[in-house]
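> Sequence first, then the predicted structure:
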Amino acid sequence: MNAPQVRLTSLAHGGGCGCKLAPSMLQKILADTSTAGPFRELLVGTETGDDAAVWQLDTDTCIIATTDFFMPMVDDPFDFGRIAATNAISDVYAMGGKPIMALAILGMPIDKITPDTVRQILAGGSAVCADAGIPVAGGHSIDCPEPVYGLAVIGTCRPEHVRRNADAKPGDALILTKAIGVGVYSAAIKKGALPASGYTDMIATTTQLNRIGTELAKLPEVHAITDVTGFGLLGHALEIARGSKAALTIKSADVPLLPSAVSLAQKGFVTGASERNWASYGQEVRLPVDCPDWRRKLLTDPQTSGGLLVSCEGAAVDTILQIIIDAGFDAARRIGQVEAGAGVSVL
């Protein structure tokens, strides 16, 4: 791909899922938002902070609906489109569904970005949708001060295959399917400090579709699934803990990391979203007294198109982990367990 005339990341005040509102701010905004209420067909709404809405259409079919968009975290427009599309489709997979259609969401500063650059962004998104086997069936575009791109995605699944983030059970094991550190890498990109090999690693993980979620949801041993995105590993683990009324314990040494994540974090390449995340939910997380600051920042690092966090029966964890690895998620690891109690503990 030809380099864009203007660095996309220079036009945005944030990038990727690091653009998300802080968890505490989102809670305040949604505090008075009604949940399922009288709509018995609405199986999943806003009540659990889940990845997508789920509507039961009939006895055999649920409709899954989600939307996700953000500002660029990379300068290559084609790669930006690929990452944004992969991230948006992930929400359907995280609910246990199969995507069937997408609509593009596009906002561009038309006085700063060439039409060819915009075409490349859309082409990247379309390429990922083709890989997922779905069309981009339409969309909406506006003139916007900062570049924004994403998708609204529709999927389907059977009612018994819906997997919320609120059904983990004490005794479950936790599996993470992708390495973390994407936010750290994106911070390094903005400062021109990420080597070519690091960029290759980041693109590989952020454009890998989480389609394994559709298969995992068919397994009765898998109780809860969510994808790890803007709130970081600890934030999304806490959503599972809150929704399931349980406690999650994470072994930090077992959390898979991108190859250069530790060295970059130790050098200070972290995002502002990492600190906002910790300020929002740190009071509900127990860290070891000797936990270094760089490790905490990695555990709160905002992921873009991150992996799935899976809660499954402890006795089945080895089998399920192998299924995930065999599907191409080489970085997948068991990272902890679910227990009675509340909050998240890091060992």
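Looks like it arrived, so ask away. Numbering: from 1, shown residues only.
> only C-alpha atoms for contact and neighbour calcs from this point on.
OK.
> Identify the residue nearest T271 in space, chain neighbours excluded?
Spatial nearest neighbour of T271, excluding adjacent residues (C-alpha to C-alpha, 6 or more residues apart in numbering): A187 at 5.9 Å.
> Can you tell me the element that neighbour falls in?
In this structure, A187 sits in helix 182-190 according to DSSP states H and E.
> Please list the residues outside that helix that contact it.
Around helix 182-190, the neighbours that count as contacts under C-alpha atoms under 8 Å, 6 or more residues apart in numbering are 9-10, 15, 18, 73-74, 194, 198-199, 202, 258, 261, 264-265, 269-271, 298, 301-304, 306.
> Now go through those and say which are in helices.
G198, Y199, M202, A261, L264, A265, L298 (DSSP state H).
> can you pull out the helices in the stretch 51-200 of the chain?
Per DSSP state H, counting those that start in this stretch, the stretch 51-200 of the chain carries helices over the ranges 77-94, 115-132, 182-190, 196-206.
> try this one side by side with the last:
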Amino acid sequence: MTDTAPKTEPRLTSLSHGGGCGCKIAPGVLERILSDTVVPLVPKDLMVGIATADDAAVWRLNDGQALVATTDFFMPIVDDARDFGRIAATNALSDVYAMGGRPILALAIVGMPIKVLSEATIGAILKGGAEVCAAAGIPVAGGHTIDSAEPIYGLVALGLVHPDRVKTNAGARPGDVLVLGKRIGVGILSGALKKGQLPPFAEAELIASVTQLNTPGADLGEIAAVHAMTDVTGFGLGGHGLEMARGSGCDIEICWAAVPRLPGVMEAAAEGHLTGASGRNWASYGAGIDLPADLGDLDRGILTDPQTSGGLLVACAPEALGEVLATFRRHGFDHAAAVGRVLGESATPRLRIV
């Protein structure tokens, strides 16, 4: 087959109006879109559906197995084709891990401007995704491709979990400790990268973070004292933290000083790289978040910064904190940290930043 793409290709990020999980439809808009949809059938074996905006659907197969099913895809967050594929695949598999599951296979979702990008570039994207799946021990068993105006890549990801060990974002209990597995600031740094204004050291840290599989999730699923889990992605730490609070029916408190951040995030934010998605997240979730009076606009922007392939947010009993942190360390997550706690039950749950 002859490759008809031009010899000089545009940067991948120049072909997308947004990148990574910052492409998500704003939460408030999505809620309005879905409000008039037909109430779905809820079979008895559907253990997790759309009720609490969780990371994946879970279907009970039998007494010992449940199927975890999810999909995720987006436009380029970086210009390197292989890295784009790796990041998108890592992000998609994260939803399986966030439910306490172990991936079993993936299907590729591919939309590419075939007259703009070379076959070699498109192949490198798919190769990057396949490499991540291989690292997770699963095959890319099929997929679907279309010719699209913007590059799109992602996966349908399937996994298995014991029905008694499913972790949702709705199980946090009063007194639990919150642990965050990765540093935040991905959206801000990727914005700086897209404009060619991200220092090489910060770019290296960014890529290392967003291509690190959230494999601790499967082991955390085995710990009974882990009561809730989600991954922090497009709605930012603020949005996903509030979703956990609402799903669990409890107020949640996060100590802002304890939240780990990628290097260069505050500097990039100060240079004007806060994303539009951050503002949309605040517009959707801000009414449910209490901020200290001295928290400035830049910090608020970081709180709601969309995270592509972000870290796991775990709620566990205090006595399990050591085991949870040790599990993260065993998988190479050196920046995992306790960042907050679950407060009392509430009829109108809120996220408090202190």
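Yep, it's here. All values reported here derive from a predicted model rather than from experimental measurement.
> Just give me the match in the second structure for the residue nearest to T271 of the first structure.
Counting by TM-score structural alignment, A187 of the first structure corresponds to G191 in the second structure.
> likewise K20 of the first structure?
Counting by TM-score structural alignment, the partner of K20 of the first structure is K24.
> how about the first structure, which residue sits the furthest from its center?
D111 (31.1 Å; C-alpha atoms, centre = their mean).
> That one corresponds to which position in the second structure?
The equivalent of D111 of the first structure in the second structure is K115 (alignment by TM-score structural alignment).
> any idea how far its match is from G187 of the second structure?
According to C-alpha to C-alpha, to the nearest Å, K115 of the second structure stands 29 Å off from G187 of the second structure.
> same question, Q65 of the second structure
Taken as C-alpha to C-alpha, the span from Q65 of the second structure to G187 of the second structure is 36 Å.
> excluding its backbone neighbours, what's nearest the residue sitting nearest the centre point of the first structure?
Nearest to the mean C-alpha position of the first structure, counting by C-alpha atoms, centre = their mean, stands T229 at 2.9 Å. The shortest distance from T229 of the first structure to any non-neighbouring residue, by C-alpha to C-alpha, 6+ apart, is to Q303 (4.3 Å).
> what residues are up against the one you found?
Q303 of the first structure neighbours (C-alpha under 8 Å, 6+ apart): G16, C17, G18, I180, G181, V182, G183, V228, T229, G230, F231, G232.
> could you pull out the helices for the stretch 201-350 of the second structure?
216-220, 236-248, 265-270, 276-285, 297-303, 321-330.
> Could you dump these into TSV with mean neighbour count and distance to A57 of the second structure added?
Listed next are the helices of the stretch 201-350 of the second structure as TSV, based on neighbours: other C-alpha atoms under 10 Å; distance: least, C-alpha to C-alpha, whole Å:
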stretch	mean neighbour count	distance to A57 of the second structure
helix 216-220	24	16
helix 236-248	26	15
helix 265-270	19	33
helix 276-285	21	23
helix 297-303	19	27
helix 321-330	18	24
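> Throw those into JSON lines and include distance to R341 of the second structure, thanks.
As requested, the helices of the stretch 201-350 of the second structure are exported to JSON lines (distance: least, C-alpha to C-alpha, whole Å):
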{"stretch": "helix 216-220", "distance to R341 of the second structure": "18"}
{"stretch": "helix 236-248", "distance to R341 of the second structure": "11"}
{"stretch": "helix 265-270", "distance to R341 of the second structure": "24"}
{"stretch": "helix 276-285", "distance to R341 of the second structure": "19"}
{"stretch": "helix 297-303", "distance to R341 of the second structure": "17"}
{"stretch": "helix 321-330", "distance to R341 of the second structure": "11"}
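> Which of those helices sits closest to R350 of the second structure?
Smallest distance to R350 of the second structure across the helices of the stretch 201-350 of the second structure (C-alpha to C-alpha): 6.4 Å, for helix 236-248.
> Pick out whichever of Q65 and G187 of the second structure has more residues nearby.
Neighbour tally, Q65 of the second structure and G187, criterion other C-alpha atoms under 10 Å: the higher count belongs to G187, 32 against 16.
> What residues does the nearest residue to the more buried one once chain neighbours are set aside make contact with?
With sequence-adjacent residues excluded and distances taken as C-alpha to C-alpha, 6+ apart, G187 of the second structure is closest to P306, at 5.3 Å. For P306 of the second structure, the contacting residues are C21, G22, G185, V186, G187, T233, G234, F235, G236, A277, S278, by C-alpha under 8 Å, 6+ apart.
> Could you report the distance from the residue nearest to T271 of the first structure to G18 of the first structure?
For A187 of the first structure, the distance to G18 of the first structure - C-alpha to C-alpha - is 10 Å.
> Find residues that contact each of the two.
With C-alpha under 8 Å, 6+ apart, A187 of the first structure and G18 have common neighbours T271.
> okay, those two: which has more neighbours?
Each of A187 of the first structure and G18 has its neighbours counted (other C-alpha under 10 Å); G18 has more, 28 against 23.
> so who does that one touch?
Here G18 of the first structure is in contact with G183, G230, T271, G272, A273, P302, Q303, T304 (C-alpha under 8 Å, 6+ apart).
> Can you get me a residue count around the aligned partner of the third one in the second structure?
The alignment partner of T271 of the first structure in the second structure, by TM-score structural alignment, is T275. Summarising burial for T275 of the second structure: neighbours were counted as other C-alpha under 10 Å, giving 22.
> For T275 of the second structure, which residues are in contact?
Counted by C-alpha under 8 Å, 6+ apart, T275 of the second structure has contacts G22, G187, I188, G191, D305.
> Return the distance of the second one relative to G301 of the second structure.
Pointing back at G187 of the second structure there. 10 Å.
> Can you pull the residues that touch both of these two?
What both G187 of the second structure and G301 touch, as defined by C-alpha under 8 Å, 6+ apart, is the set L274.
> Trace the residue nearest to G187 of the second structure over to the first structure, please.
Alignment note (TM-score structural alignment): P306 of the second structure maps to P302 of the first structure.
> same thing with R82 of the second structure?
In the first structure, R82 of the second structure lands on F78 (TM-score structural alignment).
> right, and that match touches S126 too?
No: in this structure, F78 of the first structure is not within contact of S126 by C-alpha atoms under 8 Å, at 9.8 Å.
> Looking at these two, which is more packed in?
F78 (24 against 21).
> circling back: now do the contacts for the match of R82 of the second structure.
Here F78 of the first structure is in contact with M1, Q120, I121, L122, A123, G124, G125 (C-alpha under 8 Å, 6+ apart).
> and in the second structure, which of the residues you listed remain?
Checked against the second structure using both residues aligned by TM-score structural alignment, their matches' C-alpha atoms under 8 Å, the contacts of F78 of the first structure keep these contacts: Q120, I121, L122, A123, G124, G125.
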